[in-house]
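Novice: Predicted model and sequence follow; I will ask about them next.
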Amino acid sequence: MRRANTDAGRLPALSVPRFVGRDREVAVLGEALGQAPAVVLIDGEAGIGKTRLLREFLVSPGERGRRVLVGTCPELRVPYTLGAVVDAVRDGVGSVSGLGLSGLCGALRPLFPEWAADLPPAPEPLEDATAARHRLFHAFVEVLNRLDVAVLALEDVHWADEATLEFLLFLVSRRPQPVSVVVTYRRKEVPPDSLLLRLSSRLPADAHLVRLELKPLGIGETAAIVSSMLADEPLSTEFAAFLHARTEGIPLAVEELVRLMHDRADLIRQGGGWARRRLDRIEVPPTIRDAMLERVGRLPPDIQAVLYAVAVLSAPADYVTLKAVTGLSEDRFAGPAADALGCGLLREDGRGHWSFHHALARQAVYEAIPAQERRALHVRAGRVLENSPLPPVAQLARHFRLAGDVEASCRYTEQAADLSMQTGDVATAALLLHNLVTTVALPVEPLVRLAMKIQFQALPGSDPYSAIIESLQSALRTQALTPQQQAPVRFQIGRVLMVAGVIEAGRHEILRAVPDLAPDSLEAARARTLLALPLGNAQPVSEHLRWLGEVPAVAPSIPPHERLRLVQERAFALLLLGEVAGWTEARRIPDDTADPREAATLAIGHRNVGDAAMRWGRSDEAGARLAKAQALAERHELRDYLGPIASSRAHLDWFTGAWAGLAERAARLIDDEDGVPLKDRCEAVLVAGLLQAAAGDRTEAAERLRFAAQDDQQRIEAAAALAQLCLRDGNIDEALRLTEEPSEISVGTGIWSRAVELAPVRVAALVAAGRLGHAADLVTTFERALGGKDAPAPQASLVLCRAVLAESDGRLTDAAGLFARAADAWQALPRPYDALLARERHARCLLAAGRHEAGLLILSDVSRALADLGAHNDADRVAQTLDERGRDTRVARGRGRPGYGNRLSPRELEVARLLVGGRTNRQIAEALGVSTQTVASQLKSAMRKLCVTSRTVLALKVVELGLVGEQGQPPTGDEKIPPSSPGREEKRVSGRRL
């Protein structure tokens, strides 16, 4: 080490590297920002030079005289609301005195207390948090306009909080656009659901958008950078190639490697230029981080102390703050501070605030601090920042959390979360609380309180629950708790499990908690309400109603938003239990609120009531409630709630026959793994499976329905649809198996709201198995549970069950009348698909009773209506019956795929052609790009239509009928394709010959 330092002393000091290799980018920036306000996106990996490009451009001659504000989004695990924008304005604006600001700008007082003497009085608080945030945005815009700001530049926007991104969207969507906006970011680190993506994809049509993607430098440019650091002396060609190969042309890596080699004395002059010492032995750190750490390790301890303080503080800090955090005296701090600033790692801004040149350097130095020293630095940082004029509560929460000060970290995290909620920034509030609860071993009281405040749907990722559950379970394992202390923890575990869809495990934990919960506590009331929800395995309806009846009156101190949660949960429980009183309770749920804490509860409440209304058959009520939920989510910017609400809307559209574009909407929801939680995607999957079953894609439909059955809310309807497919295939045993447990959960327990889709299928399965007594008992139980409730969907389902029983008894006239009543009842809801299926059963009873003309006339209408709806599998079945009875099956082309009746579809003809050519199912699947299951299904359909029982006979039949040539070629010329049954006249669908 001594030899290296001696050699290094004879080397000239390194200069700041010259800005090279970005002439084109500078020109593009100049052209873009020289026009009307623009939006410039600068993308590039870490160390590529985004910050250098921006800062070099802003000090260029063409930009002098224009006011530019620059802010940086901090690399904190949890960002703080609007922090980068506030910092940019504070750094770039000394005073707002004399600007003549309107009263609107009084909204800026909490953010800029140092301007209190120059800002108007604070305006009256707004009830709507979203309106308050937009008022704040307007105030910022007024300040920007009065100061004649030309450019607002924000760096590292991949780390921005949602409020900052919302403000950027607010700026660029205004006409005229107030300022040019420049952002730098790393595309690979942008979350897929980030609002940053909207900044480029959803700009107004007249916006001036410029994208710049910075690429690594070439060998020549790498050599130019290094030469500029070494008094502009040239480099050897070999040395330049070596540096480029080791750094891949990343400017920051080039600079750090050269500084490290300088410190090591690995640089020598050779042949009039610079080269390396020990050409074949030099060791190069594998990453920029390693190079930085080695370089920092060579510095004296006091300089390291300064760097450690800057790294711990993370945000830019002034001289006084830094000195206090280092713990050094003035005489020990001044010299090392100057040396630290000159070592190339730090920079000082116009306000005298110090920070690292690059986030990579900060992170590398931070990770190198010994753990005990790092905790002490966080303690000192927290104590210093507590005394600042505007204590940064999010930063304080972080410092005290990392210092191990549990009480202080809880206090400041909760304050930061509450501030975020007050501005409507639910996502940041949820992240703050989740981060604390899952990383700090909290005492029971704050653990339970903070876990209760987390709004899980605002958290990113598909599983925001597991870490919270583990933290709560850890408290039970590791803390010596009395039963009364354990009870709230167990309740929270159970509540989170139920929210996550793990119903039975959640019920078990809540049942264990109930005896020891304080009688008038919020937890006691919510625990009994959650146990009243008829979810999971079978419990008699009386058991659920008993829990609801035991819900205690809560203490007067319970906050209003928690009381509102109890109202919506009680309403949902009553409606699922089939109690008319649930509608009275539902009317207590307001349409809107001024409290952002209540907004999410209201959105969930209206969605839940909408779901229950679907089960009751109140389609108008369901639509209205879902519309209210969506309006709340949009108004309060609860983006994580929009996907689940859209899934419920898709489900309602399935019932009401609004199938146009429904498959595409369901597919988008299924694919949105980040925006729609699994249990809500299950609802979209259910809708997709139901549509595929109606269209005839049996294999895919079954897969979808089995997936949907993972969610407790969808499993009974999914089981009913799967059992219906089995009945149509003649697989009675499987239909019985699929419906047995769901039947007990719904009809057997008296919870009729869950039996609407299942009961008729279960009755049909029992009838098909010859178990007529069991079928009759099931209908009686269903009828007794339903009683005279004003519930149109279950009442229609009950009539359908009676019709199936009458048909099984041979009472065809009675059955026909009951099927007709059921069809009318379904249509009145409206549920047109169910109505048409019941109408089909009505017609078949008429045919069986000898009333052929009436039955065939109804079937003709049903066939056309099913095709129009898009239920082509059912339309084909009805058309086949008509065809067999000599009725014309010509129908107008409906939505979706055409119905082909008893004739081969184009895809079935294509499969048959390849079959005649001698290919196996696998070879056919590969040729057509489909699965072997799909090929097997299409061959089975073709064999059924042509009344053959084997592949070989099918091949002979299609050749015999002239559908394909003997070598598997399609018919040539203008040959007519014969009908599938000899002697039948040719049929046409939509003018096309089949």
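Specialist: Happy to help now that I have it. Because the structure is a prediction, the values reported are computed rather than measured.

Novice: Going by C-alpha atoms from here, please, whenever you check contacts or count neighbours.
Specialist: OK.

Novice: ok, Ala122 to Val93 distance?
Specialist: 20 Å (C-alpha to C-alpha, to the nearest Å).

Novice: wait, I meant Ile732
Specialist: 78 Å.

Novice: Neighbour count: these two, which is higher?
Specialist: Ile732 (20 against 16; other C-alpha atoms under 10 Å).

Novice: my guess is the more buried one meets Leu725, correct?
Specialist: No - using C-alpha atoms under 8 Å, Ile732 is not in contact with Leu725; the gap is 10.1 Å.

Novice: Now do the shared contacts for these two.
Specialist: Between them, Ile732 and Leu725 share no contacting residue under C-alpha atoms under 8 Å, 6 or more residues apart in numbering.

Novice: ok, structure two:
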Amino acid sequence: MENKTVSPVFVGRGPERAALAEGLMAADDGRPQAVLIGGEAGVGKTRLVEEFLHQAHEAGALTAVGACVEVGADGLPFAPVATVLRALHRQLGEELTRAAAGFGGELARLLPELGEPSATVRVAREVEVRGRLFELTARLLETLAQDRVLALVIEDLHWSDRSTRELLGYLFRSLQGGRVLIVTTYRSDDIHRRHPLRPFLAELDRLRTVRRLELARFTRDEVRSQVAGIRGTLPPEDLLEQIYRRSDGNAFFVEELASMSDGCGAGGISDSVRDLLLVRVEMLPETAQRVVRIAAEGGSKVEYGLLRAVTGIGEDELIEALRAAVGASILRADEDGTYRFRHALVREAVDDDLLPGERTRISRRYAEALDADPALVPADERPARLATYWYHANDPAKALPAVVGAATGARRQHAYAEQLQLLDRALELWDSAPAEVRQGLRIAEDAESYPLCDCADDPLSFLDMLAEVTLAARYAGDAERGLSVISRALRVLEGLGHPLRAAWFWTEKSRFMRHLGRGNGWAELGTAQELLRGFPPSPVHARVLTEAALWGAVFDPGPRSLAIAERAVELAQEVGDEHTALNARVSRGGLLIETGRGEAGVVDLRAVADRVVAADMVGVFTRSHINLQSLLESMGRSEEALAFAEEGIRLAYRYGLRDTQSWIHGNRSDALFSLGRWAEAEAAAGEARAAGQMPVTRALAAQRLARLALGRGDLAAAEAEITLMGEHHRAYTGLAPQYAHPFAQHRIAFAAAQGRILDCRRILAEAVEAGLAPGAGCYTWPMVDAAAEAESAARGVAAAEPGQAAAVAMIREFAATLPRDYPVWAAYGLMVEAELRRAEGTSGAADWSAAVAAFEELPRPFELARMRARWAEALLADGDRERAAGLLALAHAVAGELGARPLAGEIEKLAQRARLPLTAGTAAAAADDGSFGLTPRERDVLALVAAGRSNRQIAEELFISPKTASVHVSNILAKLEVSGRGEAAALAHRLGIVGADRAASA
């Protein structure tokens, strides 16, 4: 007799249902939405989704469901997205095919029904096609959603593979049009501290269009309603109390207990959750129990044909067994002909109850059935599932080629994290597999200059696989794993006499050592170069020389490194390796800028960036956009740097490159800090921290946050971030100026804030003695300025006087060696000299006037405010109170807007001593300046508001995000004390804040 365990009455979940309804309405208005539903196993996520899908269908939405499967952890990428696309294809047929016209071959990687996949490109460019795949998936959904709402559900995100998460993240960020709502579910009790879903969820929490819901357990009253729905009558209070106590409000356990309560006393069910879950299975007929056990080992879902082949029983008997399991609410039948457990907890309990030998035997039967009839499962799933079955069957001879084949499939789908997992499994199986199986494997395909094996010698074929694992680790962002594999490869190479392959691995090791902060990688590069000595030019030569140029750009920016970069470009072009040539040009362009030839460097870098975008060369993009953005900022061109960063961050998300996202967000934080947009700088630094995977990127995020904390006077936060900097890139300190000098700068500023001038001097002396090439002055000038400001602040302090003259002389001598090729560096030079003269007691108004004039030409409001305050102090000493008052008012307004409390405090003390009213002065100075307290960026936004632009149009025109535009508009309304955009525009025209010509041109 069929047990009725699911309540026909949907209980509770009012706020969650309302949130889903709101998301559906927003999607219907053309604003794509996403809702993430979390909760412990059994709490009712699936039932909520089913109820929502029914309502969405009734409202005219097109619905589709996909679920992540546990086999995804073993390398089945994009499985739930592929299932959703199949469901859409079944419902739409030719409409979907027409929507994919022109790129069906590329989308066939996810939806084979569209035809044969496009030809595979070489591995060095596969990551580029991955970005294309993401973009086309978004385009397809947007096209299908023009005339109806798409309500798409991805269940069990806790089992998702990394590629699925990255594709979903891309869709959440990139869907701009179309009526799309994506709902996902995940088991929150499975999300431990190191679970890969945790940082993914943290990133999504920052997105305006993503809403996260957490389902709580049922209350006692809700349990009463659920039990009443199942039993058809209100339960007795003693039974309700028993069910509520044992279930603890978990909806699934309530169902189990309620359906078994009749005829069972209090001791009729074990207190063990596992036993509770198995009770219903053990009540099935013997054949049905056997089918359920076999289905449990098959994974989260099993096709009917596969289940029939594995069970080996007659069709009628199998159907009766399945009917019993479905009737008992253990299995459920899906429309696509697959069977899955109604709840994953039941499958886990049944699978755990299998004996080890039983599990191995069932896995073998699954593998043999798939080998005999590949059509039993979808073609795109077969390699990964076959690899999983043979692996669990403990048959290395069969498992190794199956796992390698699945890894190749994952690579072709650009699912590098899953490829890496599969290749690791292949390495585990390698020694156990027969020699003839190992020798038949070929892995690498001309990837990144690796010299392919050209014979059947076993060690060399194994090295090919290690090279593939190395590249997969690099693309997946797993430097630790990459370094481990390289060490193994170098041990295998010892005594084999294959210098080109050894040089390739040493070059990769240099890269990983730098990224992990375990050295500067020069020793490894030196070994690679020595191995190549005497050999004719080859792609490996070009690769090694390009890495040497990259090293020079970071650690020794100067003429010698520029010459290496020039030679690397020539050699890469000579051997016909465009990727390597472009990478070498990135280093050359950066070195041109750092050696004073800025325009030539920018032209070179922009040309590379344009080529990278046009050809989707992701392997070069990871450097081209990061470097050009950073170097524009170093030249003082912060607005350009920020605009370029907006393009870079879009591409980084499109390609799913997390560590690259961290670099670009960090560089955005630098530009935003310089422009005086500190709140946005903090948000960008937070994004950089969330995306950072390597020690170096985590250290750089701490560096940006430490700078903000010091500027705001939050010493506790500054100390914590400086400590993190030291922990993450300790190996860089004393080696690369771009890491060592900001670290020293923040330590000096922190010590100065605590009045520890002797520590300031010691830290600077250590940095100077390290003898680092200053390269781009943006890393070194701020450190020198921090030391000069510390001495300036300590003037007249008894403890500082001994040795102050020597300290000032040392700072001045070191500053004289620094480049001043660009206006921002020259301005820093004037500021440092003025601070040093203040420390000596010899500074005058002219020194500060020159520094102010220099910074007035630059988008550096914080430094300008500081110089204006110093100039005001000198003017007061000369008796010029009127000019001093105006300068102090301007400086105080900027300090207040930035939240620069230490600077604001200094200005307030100076004004108090001089008896100057800052509030009145602020208004007068602002009016005289014509700004009314608005920053240059806010005046640009106001001009566009006055021209009638929307926030989105403002964002597009100024290369900022709509959210940032909204923040600017809110700030403008507050500063002008108006209630709306129209009033702000009218006031701007009336008071002349925005000229008519400017608004018209906008």
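Specialist: Cool, got the structure. These figures come from a predicted structure and were not determined experimentally.

Novice: Show me which helix runs longest in the second structure.
Specialist: helix 123-144 (DSSP state H).

Novice: what's it in contact with?
Specialist: 96, 99-100, 103, 106-107, 120, 150, 167, 170-171, 174-175, 177-180, 411-414, 445-448, 475, 616-619, 654-656.

Novice: can you map out the strands along the first structure?
Specialist: Counting by DSSP state E, the first structure has strands at residues 38-43, 67-72, 149-155, 180-185, 208-213, 267-270, 273-276, 346-348, 354-356, 988-989, 992-993.

Novice: Now do the contacts for Arg17 of the second structure.
Specialist: Arg17 of the second structure touches 48, 52, counting by C-alpha under 8 Å, 6+ apart.

Novice: do that again at 10 Å, thanks
Specialist: For Arg17 of the second structure, the contact set (C-alpha atoms under 10 Å, 6 or more residues apart in numbering) comprises 23, 48-49, 51-52.

Novice: Out of those, grab the one that's most surrounded.
Specialist: Counting by other C-alpha under 10 Å, top hit in the contacts of Arg17 of the second structure: Gly23 with 25 neighbours.

Novice: so who does it touch?
Specialist: 17, 29, 31-35, 151, 180-183, 209-211 are the contacts of Gly23 of the second structure under C-alpha under 10 Å, 6+ apart.

Novice: Swap in 8 Å and give it another go.
Specialist: Listed by C-alpha under 8 Å, 6+ apart, the contact set of Gly23 of the second structure reads 33-35, 181.

Novice: can you check Pro374 of the second structure too?
Specialist: By C-alpha under 8 Å, 6+ apart, the neighbours of Pro374 of the second structure are Arg382.

Novice: Excluding chain neighbours, what is closest to Gly92 of the first structure?
Specialist: Leu69 (5.4 Å; C-alpha to C-alpha, 6 or more residues apart in numbering).

Novice: Contact partners for that neighbour?
Specialist: Contacts of Leu69 of the first structure (C-alpha under 8 Å, 6+ apart): 88-89, 91-92, 149, 151-153.

Novice: How many residues are close by Thr478 of the first structure?
Specialist: For Thr478 of the first structure, the neighbour count with other C-alpha under 10 Å is 9.

Novice: Check the gap between it and Val747 of the first structure for me.
Specialist: Counting by C-alpha to C-alpha, the gap from Thr478 of the first structure to Val747 of the first structure is 44 Å.

Novice: just checking, Tyr412 of the first structure touches His399?
Specialist: No - using C-alpha under 8 Å, Tyr412 of the first structure is not in contact with His399; the gap is 9.8 Å.

Novice: Settle it for me: which of the two has more neighbours?
Specialist: His399 (26 against 22).

Novice: and the more buried one, what pairs with it in the second structure?
Specialist: When the second structure is aligned by TM-score structural alignment, the residue opposite His399 of the first structure is Thr388.

Novice: is it true that that match touches Ala73?
Specialist: No - counting by C-alpha under 8 Å, Thr388 of the second structure stays clear of Ala73, with 9.9 Å between them.

Novice: what's the residue closest to the geometric middle of the first structure?
Specialist: Gly675 (1.7 Å; C-alpha atoms, centre = their mean).

Novice: Show me where the stretch 551-700 of the second structure has its helices.
Specialist: 559-574, 578-594, 598-615, 618-634, 638-655, 658-674, 678-691, 695-712 (DSSP state H, counting those that start in this stretch).

Novice: Same list, those, but as TSV with distance to Val540 of the second structure please.
Specialist: Shown next, in TSV, are those (distance: least, C-alpha to C-alpha, whole Å):
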stretch	distance to Val540 of the second structure
helix 559-574	9
helix 578-594	10
helix 598-615	21
helix 618-634	16
helix 638-655	26
helix 658-674	25
helix 678-691	31
helix 695-712	26
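
Novice: ranges for the helices of the stretch 701-850 of the first structure?
Specialist: 712-728, 732-743, 758-768, 772-786, 792-808, 812-828, 832-848.

Novice: Any chance of those helices in JSON lines with distance to Glu142 of the first structure as columns?
Specialist: JSON lines is the format used below for the helices of the stretch 701-850 of the first structure (distance: least, C-alpha to C-alpha, whole Å):
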{"stretch": "helix 712-728", "distance to Glu142 of the first structure": "49"}
{"stretch": "helix 732-743", "distance to Glu142 of the first structure": "61"}
{"stretch": "helix 758-768", "distance to Glu142 of the first structure": "60"}
{"stretch": "helix 772-786", "distance to Glu142 of the first structure": "62"}
{"stretch": "helix 792-808", "distance to Glu142 of the first structure": "56"}
{"stretch": "helix 812-828", "distance to Glu142 of the first structure": "55"}
{"stretch": "helix 832-848", "distance to Glu142 of the first structure": "55"}
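
Novice: closest to Ile558 of the first structure out of those helices?
Specialist: helix 712-728 (30.1 Å; C-alpha to C-alpha).

Novice: by how many degrees do the closest one and helix 732-743 diverge?
Specialist: 160 degrees (axes from the mean of the first three to the mean of the last three C-alpha atoms, to 10 degrees).

Novice: how far does helix 712-728 of the first structure sit from the chain's center?
Specialist: 27 Å (C-alpha atoms, centre = their mean, to the nearest Å).

Novice: same for that helix, what does it pack against?
Specialist: If you count contacts as 3 or more C-alpha pairs under 8 Å, 6 or more residues apart in numbering; DSSP states H and E, helix 712-728 of the first structure packs onto helix 678-695, helix 698-708, helix 732-743, helix 758-768.

Novice: Could you rerun that using 6 Å?
Specialist: helix 732-743 (3 or more C-alpha pairs under 6 Å, 6 or more residues apart in numbering; DSSP states H and E).
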